[in-house]
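Enquirer: kindly generate the corresponding structure for this input.
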Amino acid sequence: MKLYSDAALAKILDKPIFRQISASADELGLECYVVGGFVRDIFLERPSNDIDVVVVGSGIEVARQLQKNLGKNPKTGRWRAHLSVFRNFGTAQVKMGNMEVEFVGARKESYSHDSRKPIVEDGTLEDDQNRRDFTINAMAICLNNARFGELVDPFDGIADMEDRIIATPLDPEITFSDDPLRMMRCIRFATQLNFQIEDDTFEALERMVDRIKIVSGERIEVELNKIMMAPHPSIGFEYLQRSGLLQRMLPELSALDIVEKKEGRAHKNNFHHTMEVLENVCQHSDNLWLRWGALLHDIGKTRAKRWEPKAGWTFHNHDYLGGKMVPEIFRRLKLPMGSEMRFVQKMVELHMRPIAIADEIVTDSAVRRLLNDAGDDINDLMTLCEADITSKNEVRKQMFLENFRMVREKLTDLQEKDYKRLLQPVIDGNEIMEMFHLKPSREVGTLKQYLKDAVLDNRVENEREPLMRLLMERANAMGLSTEHQEQQ
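Expert: Down below sits the predicted model:
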């Protein structure tokens, strides 16, 4: 963070766009301020392209005046800036190339208990700053020429940034009750900036968690994805868990935060393990959906958990059960149900496969099967599996990682030999149906899988003649022949 005087702020803002906004507001005799995240990020020395301008009066009129002052292109006769007006919201947007400026009139808001939509009235700058979510977002810098660069910071947001604290300008309970999405934004900002949530603010958040039910799934999805893409998303999920929000949004993950002990034997805390895996993945990938795969990879463990007197606590088939849970989680959280969901489901279902291979002799057959099932996502799967090794036993950890290195080498070798192309047997289901006069059925699937397994296990070359011999042997054993007619 860096502190600036008003004169230094004026120098930072001494750019054509701000001078043009200043002139437009002065021509109309209206107070005008740049506010919110753009101001915050100046002090935090973070890049920001979101320019929000508050006008004490009509923001739409200042936006119109700005477009007028910027003029038209003499060659095309078109305005240099594109103006969009949203009269129902009292806002306007001016876009010039890659730069966008949002204009709004200063306002005060009041809320009903069952809605996030406020009753809005015209207000002063003070009213507008009072309605802001956090002190670090409630600062304003004047753009009028007479006060250009003057900071207005009524809630000491500068001090909170110095202390790396997220706090609300007014009573946090009222702030969160009025607009419960602010609870998610509170945690999101703490995660993105690596700030602490101030004690009174967090305690109010804990008390108000049930209010999250009036927030749409789409708005929650946006905040969750922003948390997920932060440098250290586990900060956010720890806050979500501690506050009780996670239990209301993603109870399957929250339920992993438990350690059960029986006969002196305890299993690990799988929530804490998941956070470690998520952080490990984030060190190597900024793929949002791989991060979701890491978050959900052990989601099936609560359902799979069993006590076995000899083995202790077991989680057999948690990968299979977890994969079945992914579509419902995505549907509930309003996450995309297409290729993104299928990718995450694949990561969850397959995340134990490389570990099982690495725990034994790394055979070509096992790696072929893995490559066939993972397809083009094999590198992401390996990244997740390597991140999943969080054992405190360094000898065992290094053994797994070394075996994973061998798995990767074999994957590379097999890919270079174009096994992906060879993995599908040259005799397909259509030919099998034609040969044995079958319709699509379990019998056809059994024969196809038999040939595929033979190729994957390297028991036979993926060539027509040896595969045909194998097919006929298996078909005879099933009571099928080329004369077989399906019963009508």
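Enquirer: going forward, measure contacts between C-alpha atoms and count neighbours the same way
Expert: Will do.
Enquirer: would you map the helices across the stretch 51-200 of the chain?
Expert: 59-70, 125-130, 157-163, 172-178, 181-193, 199-207 (DSSP state H, counting those that start in this stretch).
Enquirer: contacts for the fifth one?
Expert: Residues external to helix 181-193 that are found in contact with it (Cα atoms under 8 Å, 6 or more residues apart in numbering): 133-134, 165-166, 175-176, 195-197, 205, 209, 212, 215, 219-220, 223-224, 226-227, 230-233, 235-236, 239-240.
Enquirer: out of the residues you listed, which are buried?
Expert: Buried residues within the contacts of helix 181-193, counting neighbours by 16 or more other Cα atoms under 10 Å: 133-134, 165-166, 175-176, 195-197, 205, 209, 212, 220, 223-224, 226-227, 230-233, 235-236, 239-240.
Enquirer: of the helices of the stretch 51-200 of the chain, which is nearest Asn403?
Expert: The closest of the helices of the stretch 51-200 of the chain to Asn403 is helix 181-193. By Cα to Cα, the value is 34.5 Å.
Enquirer: now find how far off-centre that closest one is within its chain.
Expert: Distance of helix 181-193 from the chain centroid (Cα atoms, centre = their mean, to the nearest Å) equals 14 Å.
Enquirer: compare with the first, here's sequence two:
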Amino acid sequence: MISSKPLDIPCSLQERKVLEKIALAAHELRVPAFLIGGFVRDKILGRRTKDMDVVCVGDGITLAHQVAAALGDNIPVSFFKTYGTAQVKWHEFEIEFVGARKESYRRESRNPEVVAGTLEDDQNRRDFTINALAVSLREADYGALIDPFGGIADLDKKLIRTPLEPAQTFSDDPLRMMRAIRFASQLQFTIADDAFKAIQENADRIRIITQERISDEFNKIMLSPKPSVGLDLLYKAGLLKIIFPQMTDMVGVEMYEGKGHKDNFYHTLQVVDNISVHTRDLWLRWAALLHDIGKPATKKFEPGHGWTFHGHDAVGGKMVTRIFTKFKLPLHDKMKLVKKLVELHLRPISLTKENITDSAIRRLLFDAGDDIESLMMLCEADITSKNKSKVKRYLENFELVRKRLKEVEESDRIRNWQPPVTGEMIMETFDLKPGRVVGDLKNAIREAILDGEIANTYEAAYAFMLEKAKALDLTPVK
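Expert: Next up, the predicted model:
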């Protein structure tokens, strides 16, 4: 019986059940089958994973249907005849099936010419040794680990290495360069010297990869435990300059009259790491990545003062839209959130000064709305000084800002607030049509409330509106 044999990788009872079903189905079809790739790697590393890749020396689609039938519950099979692949979802597992393949590439494309092959052929085409590990599901050697390239040793060494000559591996499929960096960032591994040199030499070939694939890998790097590892590798490999030149524009320190500014690139990487300690939200990490993106365009040396970056928050906000469009990222809620946080990230810092008015607090609450906590998280992550006492003082100041925000919010209820007198009320009161006068009156009411000039009530706002209307020779209709 297949189930009586042990596995060379640690698996739960449910995982064993799935693998036994696959093994039995493959045995009935008389096709050798193997569990391969990321699932094997992650189980050895003790990482949680639910995605299984199964390669068989035969028809992967037929095997997928056989497995689905064995698992029961009328499980559907998603398959793609063109690529010879199929997918079965069962409980939390997503199982991909494909026939063993041998690949060859044309230089102008990452899409390979594919022919049927052996397990050895399939392992040869894998990107890294740690992803070429396979577990046999054959009856004769069920559960045996097949490691032709020393992937287990590389896992022990925490090393990213290619099965074949690295320059050829990366030239064949340039996306593998970003995948190498992504795995190094996710797993906190080191890329082998010859592999990293090959990435540097082949960096320009990333241009043949679609933006969607590049963005997908970039976002996975951003979601790493410590994103700076991958971002710094992208820069040192020469890839970042090609895929994200606005980031590399921030690299370096310029000196003039003995005065320099901080390296805004490495400062940004630290900010991304800082915020990543507190959140896995991809878009808050993007806000951290882009918070100073406007600095290169606004950098100026002022004699007697030093380097300034006046207006980099506003310039950066405008750049967010262009960057999200280029990266094909969501252009609605997610982009608007990042844009808002970039534009507002200096405001809480100004509130740490003494004698800040309630008006300034109200305006920040009004502008930030429900994103005020995310904004404060970004501002605290923006503290990157190596001076511990300075960091402590900054954090204490931000705690005072939080206290003031809470006090004013409880008193005035400004967050997500709308003025008590609407544009429709103004038009009805003075028999006006939509236009500039209506907008001016509405804005005047809003500013008066935010400045604390009048109370945040309908009665006070209505009375204020009537006074303002007199100056415009407007008379309420009877």
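Enquirer: quantify their similarity with the TM-score.
Expert: The TM-score (TM-score structural alignment, normalised by the length of the second structure) is 0.93; 471 aligned residues with a Cα RMSD of 2.2 Å.
Enquirer: sorry, back to before: and the helices of the stretch 51-200 of the first structure: which comes nearest Gly322 of the first structure?
Expert: Gly322 of the first structure lies closest to helix 181-193 among these, at 25.6 Å (Cα to Cα).
Enquirer: which part of the second structure matches that closest one?
Expert: Aligned by TM-score structural alignment, helix 181-193 of the first structure falls on residues 175-187 of the second structure.
Enquirer: distance from the matching stretch to the first structure after superposition?
Expert: Mean deviation of stretch 175-187 of the second structure relative to the first structure after superposition (mean Cα distance after the TM-score superposition for the first structure): 0.7 Å.
Enquirer: all strands for the stretch 201-350 of the second structure, in order.
Expert: Under the criterion DSSP state E, counting those that start in this stretch, the stretch 201-350 of the second structure contains strands at 255-256, 259-260, 300-302, 306-308.
Enquirer: quick one, which of these is nearest to Ile36 of the second structure?
Expert: Between Ile36 of the second structure and the strands of the stretch 201-350 of the second structure, the shortest gap by Cα to Cα is with strand 259-260, which sits at 52.0 Å.
Enquirer: which residues of the first structure does the closest one align to?
Expert: So strand 259-260 of the second structure sits over residues 265-266 in the first structure, by TM-score structural alignment.
Enquirer: repeat that for stretch 150-165 of the second structure.
Expert: Aligning stretch 150-165 of the second structure against the first structure (TM-score structural alignment) gives residues 156-171.
Enquirer: ok, and for the matching stretch, which residues are buried?
Expert: Buried residues in stretch 156-171 of the first structure, counting neighbours by 16+ other Cα under 10 Å, are found at 157-158, 160-161, 164-170.
Enquirer: and the strands in the stretch 1-150 of the second structure?
Expert: For the stretch 1-150 of the second structure, applying DSSP E, counting those that start in this stretch gives strands covering 33-36, 51-56, 77-80, 85-90, 93-99, 101-104, 113-116, 134-136, 145-146.
Enquirer: out of those, deepest packed?
Expert: strand 33-36 (a mean of 28; mean count of other Cα atoms under 10 Å).
Enquirer: average offset between that one and the first structure?
Expert: Mean deviation for strand 33-36 of the second structure: 0.6 Å (mean Cα distance after the TM-score superposition for the first structure).
Enquirer: now do stretch 391-400 of the second structure
Expert: Looks like 1.9 Å for stretch 391-400 of the second structure (mean Cα distance after the TM-score superposition for the first structure).
Enquirer: give the buried residues for that stretch.
Expert: Under the neighbour-count criterion of 16+ other Cα under 10 Å, stretch 391-400 of the second structure has 394-395, 397-398 buried.
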